[in-house]
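**Q** I'll drop the sequence and a predicted model, then ask my questions.
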Amino acid sequence: MREEAVEAALGKIGLDDKARLLGGQDMWSLPALPEIGLRSLVMSDGPVGVRGVRWSADDPSVALPSPTALAATWDPRLARRAGRLLAQEARRKDVHVLLAPTVNLHRSPLGGRHFECYSEDPHLTGEIGSGYVNGVQDGGVGTTVKHFVANDAETDRFTVDNVITSRPLRELYLAPFEAIVKNAHPWGIMAAYNRVNGVTMTEHRYLQNEVLRGEWGFDGFIVSDWMAARSTAGDIAGGLDVAMPGPVTVYGEALAGAVRAGEVDESVVDDAVRNVLRLAARVGALDGAPPVVTAPPEPLDGQALAREVARRAFVLVRNEARDGQPVLPLASARLRKLALLGAAARDARVLGGGSATVFPERVVAPLDGLAAALPDAVLTYAVGADPSEELGPAGTGFTLGAVCRDAAGDVIGTRSLPGGQVQWIGGDLPDGVTHDALHSVEVRGTFVPRESGEHAFGTRGLGAFTLTVAGEVLYDGVQPLSDAADPFEAFFGAPAERGRIRLTAGEPVEVSLVHTLDRRDDVPLPAVMFSFLHGAPRRDPDELIAEAVEAARGADAAVVVVATTERVESEGFDREDLRLPGRQDDLVRAVAAANPNTVVVVNAGSPVEMPWREDVAAVLLGWFPGQEGGAALADVLLGAEEPGGRLPTTWPAALADAPVTEVVPTDGELHYREGLFVGYRAWDRAGTAPAYAFGHGLGYTTWEYESLEVTPAAAKVRVRNTGARTGREVVQVYLAPQADTVERPARWLAGFASVEAGPGECAETEIALPARAFEIWDEEAGAWSFVPGVYEVRASRSLADPRLTATLELQPAPDAPQASPGA
């Protein structure tokens, strides 16, 4: 019935409306066609929350932990629950399609957007991504799995040509997409900016039409990444259904004109429109077509789920014994004084930077979470070290609003501003305001400092600014267009300090930032984007560290929270190194020297160097933990819950040890010369040891692996909880070929499962071994080929910690294609 409704609607649409339907009408939506009962389809960024059509903190969203955190749970069922929560949020905001999940791989630790991807391993990525997509679509909301394909770094991402031979392309980079199409049937795929082997992805007929739609049977719609579509005939022929954003796109009038000129066959346009109408039918936006989901799942508590995902994602990589007992969990009943240190402990970074940003209604920082969980007077706090040397958007202590004026200076609209960012894109403007009439925006209100001293103020954005604090004009000038290579960074501009003024804690002052719009003609869509920035008084770094050391010296334990910043991990650029910014390494060393019970919490979305890791008692990786991260941290540190995470990516001791680091193209090309050997596959080949292996993670109990039984289809593993408390174990199964006639990694993840058991109890799990785990892509044959032989099957706690092994000998099937020699 749904397909019949799609065909009936298609038959009623003329060429001009067909072409118009395939291009965005604005930043986030496609046009409605009321005459056929089609409502406007609305899309929204993810993947940790649903921002909706307004990029503003006055339209809050639940903020879940980062995708690296979700992958660290190694739990597709939890990912599915997270997806259902996001569908619930999407429905609340009238969103039909979530622009997520991101399933590109952690090819190099320098990738600036790794926090938004899941893992270095394609199987783990595919399993977590499938859970996420199933969950979102359980709620009747579409997904767009992205970025198809090989968008594994940010440098020159709009133009880079990623040169990849067919085996790694199939076995690594396409593999998560293929698994998700098979296991979750996503309703959408997003085409990436980059080229692959010379062809721009939005025009890649082979990968989009022959592989994705043909081989895999994908029947959803393909949407461009924003501003990725550049060729009318090339994109439609290459399989791109929708070009975003609008209203100016390569489709619409240009596409209708190409059909009339004989450059494009109208049947190709019909195929694209059919895919869009099928999406509309699935989400309930097409009259006469029953939606896939008529009754959404039971509502979920967003705060509770965000807290659960965070604590299940924390990876305890080190937990040394002191006085015969591991330092963690901290015995809260015996804690007389706990020192909490680090700027990120007070002002937590809960998500990564860029288009994935959402604005939660509340953020529980580590200081908030521990203060709520501990008796009064137990917790002491000191800044110790601040990771950021740049100003951030005005936040704590500010009460702000926006006043819009026309060229005559008359007020034409107002809007509240929970923070100092103004991001109005397309039609997202205050009531009564139009882009044509809008001449200037004033951010104004009051600021109550929490510290006395010299406060810094600044701006981010393009155009003219007048900045006034406490009646003093700190800046009156123009910020010109940035020369940043990445359009995303150029569009937002860079933070700039404009002046300083001494203020007194607790005494309110009036603040104002007047921004006169930059009326350039080359922007792809109308937008008002700028920020009012603030920085607290700077103190001597040595003095701050000394204060932290003094607090740690008198405490039973010290918890140091270290973090990256938005200038380290964000969309639009790759990292240059893995060092923690600022004096944070010095802080950790100094505190560890003063207190043997030093615990370090790493607030970063991807690996950082930890040169002090052997000098501290415990290291807990917290990722970007979402809005409830501080509450989850208190749960784990104090033992109410155990840290449930395992590493989804190898954690190097130093960047110099990492086997794959190249992310900068040469003459426009980035050659994936490492082939099949990325992540732990590359570490194995190099023969070097990382700081912490893929899959590593400690809990608060111990496990014995008692038995392993294997067949070609599955591994059955029985484990026993030999500790004193209930715990969860992630059983990982790796395959290691014992002799090879073809080049393959030394071992690879074939399956995994989580089990839970009380003290002394056993748990048994059967982990499927997919047929693909025993196959390779034969480049000569252009097909998947089974590789017979002897395989060692390893039931492991991590890649580096196998507990049980069994041998599996697989004979060639009479009719199965065999790998070509040297494939």
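**A** That came in fine, so what should we check first?

**Q** CA only for contacts and neighbour counts going forward, please
**A** Fine.

**Q** Around the residue nearest to residue 561 when sequence neighbours are not counted, how many other residues sit close by?
**A** Spatial nearest neighbour of residue 561, chain neighbours left out: residue 601 (4.7 Å); criterion: C-alpha to C-alpha, 6 or more residues apart in numbering. Look at residue 601: counted by other C-alpha atoms under 10 Å, it has 26 neighbours.

**Q** ok, structure two:
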Amino acid sequence: MNPASPTGGAGDRSGTEADSAGRADDPRRTDDTGRAEEDGCADDAGRAARIAAVEAALAELNLPGTADLLGGTDMWSVGPAGRCGRLVFSDGPAGVRGEDWTPEDPSLALPSPTAIGATWDIAAAHRAGLLLAQEARRKGAHVVLAPTVNLHRTPYGGRHFEAYSEDPELTGVLGAALVAGLQEGGVGATPKHYVANDAETDRYTVDVRVDGRTLRELYLAPFERIVRTARPWALMAAYNSVNGVTMSEHDVLNNDVLRTEWGFDGVLVSDWTGARSTVGCARGGLDLAMPGPHTVYGEHLVAAVREGKVAPETVETFARRVLLLAARVGVLEGAPRAVPASGLPTPLDGRAAVRDLAARSFVLLRNENDALPLEPAREAPAQTPPPSGPAARPVRRIAVSGLHASALRFGGGGSAQVFPERVDAPLDALRDALPADAELSYEPGPDPRSRLAAATPADGFRLEAVLHGLDDAELVRTHQRDGSVRWMGSLPGGASFADLGRVELVGTFTPVRGGTHRLAVRGVGHFRLEAGGRVLYDAELQPDSEDPAAAFLNPPQRVFLLDAEEGAEMPVRLLHSVSSPGVGGLFGLVSFELGYGAPAVPDDELIERAGRAAAEADAAVVFVGTTDESESEGVDRETLALPGRQDDLVVRVARANPRTVVVVNAGAPVLMPWRQDVAAVLLCWFPGEAGGAALADVLLGTAEPGGRLPTTWPGAEDDLPVRQVVPDSDGQLPYTEGPLIGYRAWCRHTDAPPAYWFGHGLGYTTWLYETLHVTVCEPGTRRDGDPYAPVAEVTVRVRNSGSRHGREVVQLYLGPEGPDRRLAAFAVVEAAAGSSAQARLTVPLRAVQSWDDTMLTWRTHPGPHLFAAGRSAADIRLTAELSLPVEG
């Protein structure tokens, strides 16, 4: 062992300790070979019984029966077939929706993956996995399509919110923890989208061009760590191509790298409708083509085998993997589950866990004069002018503004969308948490949405959905919670898509106030809108994109004006014809929406109202954020600016009140041109259904904002080092930046630093970094061939120098200052005011390796290596330099 320390020793070992890779709460359980145990358990007898059951089931299937196992039976399931029962999949990056895409079947909504990434907390990610497993079991799902471990290559990526980070180390470690939590809960995990699906534009057809080193060190790295250390039971192939070959057919990356090199023994499933060629997918190692019943497998695969284009052994191999997945989750006859009912984790309180995860993810970007937390005044109010002194004094009057305060965006759009039973609005949560004598005003400000939201009962609508058959007879009538109709895979009341001719939204509209109202139709296909005895629309709406998913994820909208008096009830009817194939035939879904907008008030007046209210308050809290148009699956972002006139709202309020706190409700970076002119900036991401309550906890100081940035936030769009998401005229998207994305790319542009660096976050206390101690692990102590075996153990001692208990994320980087420095390990510690804590960090072998494109192998570098510990990629507090006695 070879210790080194710039302070002369390891230092005091008193206080709290944390270890980024070896803590008792670390979910990565490994056997004596360094690999995660098969099935997440050490039950050798159970493993043997599962293998035997798989072989017995396979022996009873003929070729057509075997081939049927390799394509979906319907939208979300495979089977039953022979001894294999029905195997159900569900979307799940931020909650488990189940088989029904409807608010009538609510789900627990977790914070978005970027929020989980912002915790930098292995235990928190593991707990999120346990929550997903618990929800999946409740919903009857056996496999969850999560986590998303693509990288934040550029903030223009529209699905940025659904992935963890710009850094492969942070992404891989947290992704492995979530997979472990899911599978410890007896539910299969499906890391996705393998690989280089880092943007949405032309995602079905784009050909990502990337060199071997960049592919290995960045985009494959999270998948490799997860496969080697957490052993997922499934993995999803991306839509896109990589270097000329679509991922569902990529022999090299699927068969050679994923299976042979990494040892993946799970099911490789296509992204939904991502399988395009029977022979290509079979030769490319794709086990399962989804959704069904019409796929490139099934009868097409049988024909390919009989024509000699696909070997029968290939089909058997694929079926064996699907049957093993069925065995692991408990739907294969005669096979014990990988996790028996007696071994399932203790159930979690979902709402409480989501609330805690959200608070841990919030990132305090700025906090001048201790503007936060807001301490409510406990004495009678003094007759004083608006605050102008120290910002930290207690407050009695709080002025809240911004639409997101009353309509929090709890999650992102697309396949990550779930429908919670209720969502905590920050405004309501603050009112409930403040003392009875506190004064809280609210001004919504301008509406930042370019599209009207779904009509709700609060707007005066009472709606039912009526399904009619092809013969126009009524099939089903069901209550609607709002004007959004979305059914995927199944219909209410057991109705069949094959029998469905049209769907109507019918009911009444009773205006809350008089004036010119706005009604909207959103969807694809033919619609007829009637209100108050008038026909407002009767025509066809065409999709704006060739992406099939965009037709239901981001369909077009048309708006119509309707004059109506307050309280005057009128009939409303929106008819949608669905008998033509279109999107319904492709996906088995119905998706459209009746939107509503109240009589408009000029934006300038709304902004002025917010400013006047702020001027009369002790503190002002402005909520801003993105909308479902600007962050959603199926479309990339065109700008990072906040939509609408939210910037104007912030500027006006900040001018009126020096203690202005801005809460940013966004899943990805946004521009904040006013950031230096406000007292505090708090980033809450998409915080899940309990986000409002968590925000009240953090704003009032009951909880600390525990997050750190998982991706770098720019100050200006022109400064972004990586911007391209649109393929060139040949359909190619070249990753010309190579391995330099995120903070490593920003390090190259020292003349234009970002607004906030990767890893940045303040909390409610301060920390002193006291000692850094490095102990080198000799090569002989490491397991052969394990890229995550330790090369060094690092201990960092920090002290809470503030006045309250706090949480710190200790970050360890390797390399000299500049673009070659990269994250090697991290740990979360906590300590009371004045107390110390020790973070133990394990540096894996892979952190001192690089990919050699010439030799097609990993090369290990002995150093000397600079070990740099700090609070962000740009805030390094301690360093030590030494060489490592490594082999290779």
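**A** Right, received. Where do you want to start? Predicted, not measured: the structure shown is a model, and the values here were computed from it.

**Q** Tell me how the two chains score on TM-score.
**A** Scored against TM-score structural alignment, normalised by the length of structure 1, the superposed chains reach a TM-score of 0.95; 801 aligned residues with a C-alpha RMSD of 1.6 Å.

**Q** didn't the residue nearest to residue 561 of structure 1 look like it was pressed against residue 617?
**A** No - using C-alpha atoms under 8 Å, residue 601 of structure 1 is not in contact with residue 617, being 11.4 Å away.

**Q** Not including adjacent chain positions, what is the nearest residue to residue 461 of structure 2?
**A** Nearest to residue 461 of structure 2 is residue 509, by C-alpha to C-alpha, 6+ apart, at 4.6 Å.

**Q** okay, now the one you found: neighbour count?
**A** Residue 509 of structure 2 has 24 neighbours, counted by other C-alpha under 10 Å.

**Q** give me the element the aligned partner of residue 455 of structure 1 in structure 2 is part of.
**A** Here residue 455 of structure 1 is matched to residue 517 in structure 2, going by TM-score structural alignment. If you go by DSSP states H and E, residue 517 of structure 2 is part of strand 515-523.

**Q** Check the mean deviation of that strand from structure 1.
**A** Taking mean C-alpha distance after the TM-score superposition for structure 1, the mean distance separating strand 515-523 of structure 2 from the aligned residues in structure 1 is 1.7 Å.

**Q** measure the residue nearest to residue 461 of structure 2 to residue 494 of structure 2 for me?
**A** Distance, residue 509 of structure 2 to residue 494 of structure 2, using C-alpha to C-alpha, to the nearest Å: 29 Å.

**Q** One more: residue 796 of structure 2?
**A** Relative to residue 494 of structure 2, and taking C-alpha to C-alpha, residue 796 of structure 2 is found at 60 Å.

**Q** Looking at those two, which one has more neighbours?
**A** Comparing residue 796 of structure 2 with residue 494 by other C-alpha under 10 Å, the one with more neighbours is residue 796, at 27 against 9.

**Q** can you tell me which residues contact the more buried one?
**A** By C-alpha atoms under 8 Å, 6 or more residues apart in numbering, residue 796 of structure 2 lies in contact with 769, 770, 771, 772, 773, 810, 838, 839, 840, 869.

**Q** redo that, cut-off 6 Å
**A** Neighbour list for residue 796 of structure 2: 771, 772, 838, 839 [criterion: C-alpha atoms under 6 Å, 6 or more residues apart in numbering].

**Q** now, which of these lie within helices?
**A** With helices taken from DSSP state H, there is no overlap with the contacts of residue 796 of structure 2.

**Q** Kindly indicate the member of these with the most neighbours.
**A** Neighbour count (other C-alpha under 10 Å) singles out residue 838 as the most crowded of the contacts of residue 796 of structure 2, with 30 neighbours.

**Q** Trace that residue over to structure 1, please.
**A** Checking TM-score structural alignment: residue 838 of structure 2 goes with residue 764.

**Q** give the contact list for its match.
**A** Residue 764 of structure 1 is in contact with 717, 718, counting by C-alpha under 6 Å, 6+ apart.
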